[in-house]
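Asks: Task: produce atomic coordinates for the following.
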Amino acid sequence: MTKYQSLANDLRQQIRQQIWRSGEKVPSVRASSHQTGYGTATVLQAYQLLESEGWLVAKPQSGYFVAPNIQALITSLPEPPQAPVNINDLLFDVFQRTKDSDLMPFSSAFPDSSLFPQQELVRSLSSASRKMNNRSALTHLPPGNHDLRRIIAQRYVQQGLQVGPDDIVITSGGLDALNLSLQFATQPGDYVAVESTTFYGALQAIERLKLIPVEIKASADDGLDLNDLAEKLSTYPIKACWLMTNVQHPLGYTLSQERKQTLVSILRQHNVFLVEDDVYAELYFSADKPVPAKVYDQQDRVLLCGSFSKCLSPGFRIGWVVAGKHSEAIQKQQFLSTISSSVPVQLGISHYLLHGGYDNHLRKLRSTLQDRKSAMINAIRRYFPNSTAVTDPAGGYFLWLTFPAPFNSHAFYEQALEKRIAVAPGTLFNIRQDAVRHIRLNYSCEMDEENLAAMATLGQLAKACLDGKSTGRKHCSAK
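Replies: As a prediction, this is how the structure comes out:
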């Protein structure tokens, strides 16, 4: 996509949002050039394109105006492919009802806490806290602790990503990084592309920011459908994509390097931002660590978001954005919300990364998770119906299960709760909330006798659902 086409897209979206109404004058060519930084020739070309499409009319000696019949043109545009997202109520209900400590935590969003180096982290936090002074709260405001950003940059450089400490902004966890990035790249009413089965945090952000979702086909076997993405980008005025290229949650796939490079190329052609959710980057099972799509970004159109929450400590809530030239803009967004992440925690994690054997911990963690994945898959094959399809992910700690009809994941979730077992219904990960034949299971806990018995119980429930039998107050069959 050329500069003038990008500018034309921006103005179309503003007219759709009624920032400029029918008959109103839009900014002059000179004013728009000054505001956007584009040359006057580029702005004029954009205006002429919009005039040829019927969005604007030119009046001699007066400038460009929104066409008088603009509403008819807007209503003739393709309808959004999905209805507005409405996920927050369901997500709140599931989280509230599955947080009891006496439930089997197969629905948990975090790995088994026993896998983390808690004592080492506490010692690092204590050591770092003793070295704090009265000015630490000010000197570690956004973009965050310099040593921590330097260490993160070092790890990326070793993967071939040319990034420095000043390109990184420390945030209050990975979700904060992702939300800040999406908010920077969009305005209310903008179109945002997400995978057809995606992390519920992306759906929450779209709902909160009043964005319009565009579903891109994705599957555990084939990954992200780049042809569908290209088609949707040509059909809808998409401003940003929120995608996972490594260990996609919940499907588990990792895109090849070639497909990541193609993805970045497609988005560059359409001048679209990629919010790259890479929070599972360290939890890979392959011989080599997969690179992020950001490696192929030459224009700072990829906002790479990472976190320590999935691989080191969920409670410490430290994440980051590799924002490049947009670093200052992300920091300004941060000042409007969280201001900064915890200073003692930044110092503590920085100390641990320097002295605590982080890479050794990661090697053990990956090995343990891979063993526990195999154990849960074996339990599913032993206890669940033969028709159950289960993913074999390239990393992370989630399995995605698919059942044939008749099956209702939310009713299954209700029945599992009655047995004191928490699972995540597939409807949490789908824009339309119609993923009624799927559930997500967390496999990070050791498959001891208690967990094995819980898996056997889930298998019995699944068989009853597929047989059309009721095993409790609610029936599992889809209606």
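Asks: C-alpha from now on. contacts and neighbour counts both.
Replies: Fine.
Asks: roughly how far apart are residue 236 and residue 273?
Replies: 14 Å (CA to CA, to the nearest Å).
Asks: When the two are compared, which one has more neighbours?
Replies: residue 273 (24 against 19; other CA atoms under 10 Å).
Asks: so that one touches residue 302, yeah?
Replies: Yes - applying CA atoms under 8 Å, one finds residue 273 in contact with residue 302, separated by 5.9 Å.
Asks: Compute the number of surrounding residues for residue 93.
Replies: 10.
Asks: what do you get for residue 174?
Replies: Counted with other CA under 10 Å, residues neighbouring residue 174 total 24.
Asks: want to put them side by side, so please do this one too:
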Amino acid sequence: MDASPLYQQLAQRLCAAMDSGVLARGSRLPSVRQLAQQEGVSQATVVQAYRWLEDAQRVQARPRSGYFVRPTVLQLPEPRPSLPDPMARRIQLDRLGRQVMHASREPGVISFGAACPGPELFDMERARRTLTRVVQRQRHLLGHYPLGPGQMQVRQAVARHAMSLGCMLQPDDIVMTNGCLDAITLALRSVTRPGDVVAIESPTYFGFLELLQSLHLRALSIPTHPRSGLSVEALELALHTQPVRAVVLTPTLSNPLGCCMPQAARRRLAQLASAHDVAVVEDVIYNDLCELDEQRRAIKAYDTSGHVLMCGSFSKTLAPGLRLGYVAAGRWCATLQRHKEVQSGGQTPVLELALAELLQQNGLLAQQRQLRAALCTRLAQARELVALSFPPGTRVSNPAGGFILWVEMPQGVDSAVLFEHCLAENICIAPGLMFSTDERYRHCLRLGVGGAWGPAQLQALRRMGALAQALWAAQQRSAAAA
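Replies: This next block holds a predicted model:
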């Protein structure tokens, strides 16, 4: 007997009908009322089934029109798993990452370089009204200098949100910070000393590399798969052979690959951290953007010994301008609070209370579904244009949510050169060199599709592909001449 929930059984029957062609691509599904009557279930069950199918990218909701079977998704080869240098190394970055970030903010530049969502994706009016109410009610807090781990109301709201990530936290377990990167900085300061070895994904977020460099830490790159993330087997070998003091990773929708670690791997990583007395600094900033519930469960959910420090914020899902983050530091909570007092003191109380209210408002889950659906459409459009415009043999990631694509072009196409050519035409990209301690990703690039999106951006992607094609053709001619 099938023990899965009734809505999931219904969703799976609909999937079978789609796979067999009974429900054709692009066709309209029965209305909620019609399907409830046909199947003899409640309308609430049908709504849950349709939402499950929407998260699984099998159907799409159209305002005032109903649900439709998604068109066929373009199949492209994914990037190859990474095989980085197995030795820890000191990080010596050039200014390429900063150059990309500055260029992405220049007026008139069409930017795919930053991993930031644009304001048009969020309900800014809701955020404005909430902040105004809080300031009016709590104006006296503007005269107080904030200290401590954060307002109790916001820490309670974060603890409730953590339940959706599979974590049972107490408000006292949580320290508020000035954004997610501030949380990760505090976490690393709490668990390492200069010269220590920190294991990272390969490729990894360039901000992590900058942070490790500033803290004088050595980076050990771990093989990472574009779909399943950091190799726990390779990490386990490293823990036996090298003095790894901490692991920094983004297990859900990692930046830049967009990969998601399986839950079994997350559980195993938490066990390894406890057995080897190693800290795991987990970035959960993208978890709410993942399309499937089961992939949002954090490594922290499997932590029984306090070795996982979970860091996050809501800048990618609620309002980028609310520069507030949090960290649940486990056994290092007291140490981290002392570091925070020295490093940054407290946050603005009215912003914390506004965040607490936003997290508790009705409609938050619906807002997140709409955000995921909008980003899913962008990712599909961008992948299609990469397939049509970039050189033959190009590979591209297929993340289960978010707004980042990792593009692997044929060897010999230099993404740093492509960056210069694109920038000359007011198009900004993020070259693969930014995301590694060496030059192994020179032929790769990261595309962020979270900003402004429309005909200009689509045309810029086509032009980017044409420039990449020209570089590839030149490389082919050079190779033939040699």
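Asks: Quick TM-score on the pair, please.
Replies: The TM-score (TM-score structural alignment, normalised by the length of structure 1) is 0.78; 396 aligned residues with a CA RMSD of 2.4 Å.
Asks: Where in structure 2 does the longest helix along structure 1 fall?
Replies: For structure 1, the longest helix by residue count, based on DSSP state H, is helix 358-383. Alignment of helix 358-383 of structure 1 against structure 2: residues 364-389, by TM-score structural alignment.
Asks: center of structure 2, which residue is that?
Replies: Taking CA atoms, centre = their mean, the centroid of structure 2 lies closest to residue 286, which sits 3.5 Å from it.
Asks: which one in structure 1 is aligned with that residue?
Replies: Using TM-score structural alignment, residue 286 of structure 2 sits opposite residue 280 in structure 1.
Asks: Its match: which element?
Replies: Using DSSP states H and E, residue 280 of structure 1 is not contained in any helix or strand.
Asks: What of residue 273 of structure 2?
Replies: Going by DSSP H and E, residue 273 of structure 2 is part of helix 263-276.
Asks: and if you look at residue 100 of structure 2?
Replies: Taking DSSP H and E as the definition, residue 100 of structure 2 sits inside helix 96-104.
Asks: what's the longest helix of structure 1 packed up against?
Replies: Where contact means 3 or more CA pairs under 8 Å, 6 or more residues apart in numbering; DSSP states H and E, helix 358-383 of structure 1 is packed against helix 449-467.
Asks: start and end residues in structure 2 for the helix it packs on, please.
Replies: The aligned range for helix 449-467 of structure 1 is 455-473, by TM-score structural alignment.
Asks: same check, this time on stretch 411-427 of structure 1
Replies: Mapping stretch 411-427 of structure 1 onto structure 2 (TM-score structural alignment) gives residues 417-433.
Asks: Ends of the matching stretch, what's the gap?
Replies: End to end - CA to CA - stretch 417-433 of structure 2 spans 11 Å.
Asks: Off-centre distance for it?
Replies: 22 Å (CA atoms, centre = their mean, to the nearest Å).
Asks: Repeat that for stretch 35-49 of structure 1.
Replies: From the chain centre to the centre of stretch 35-49 of structure 1 is a distance of 33 Å (CA atoms, centre = their mean).
Asks: Pull the residues that contact that stretch.
Replies: Here stretch 35-49 of structure 1 makes contact (CA atoms under 8 Å, 6 or more residues apart in numbering) with 3-5, 7-8, 29-30, 32-33, 56, 64.
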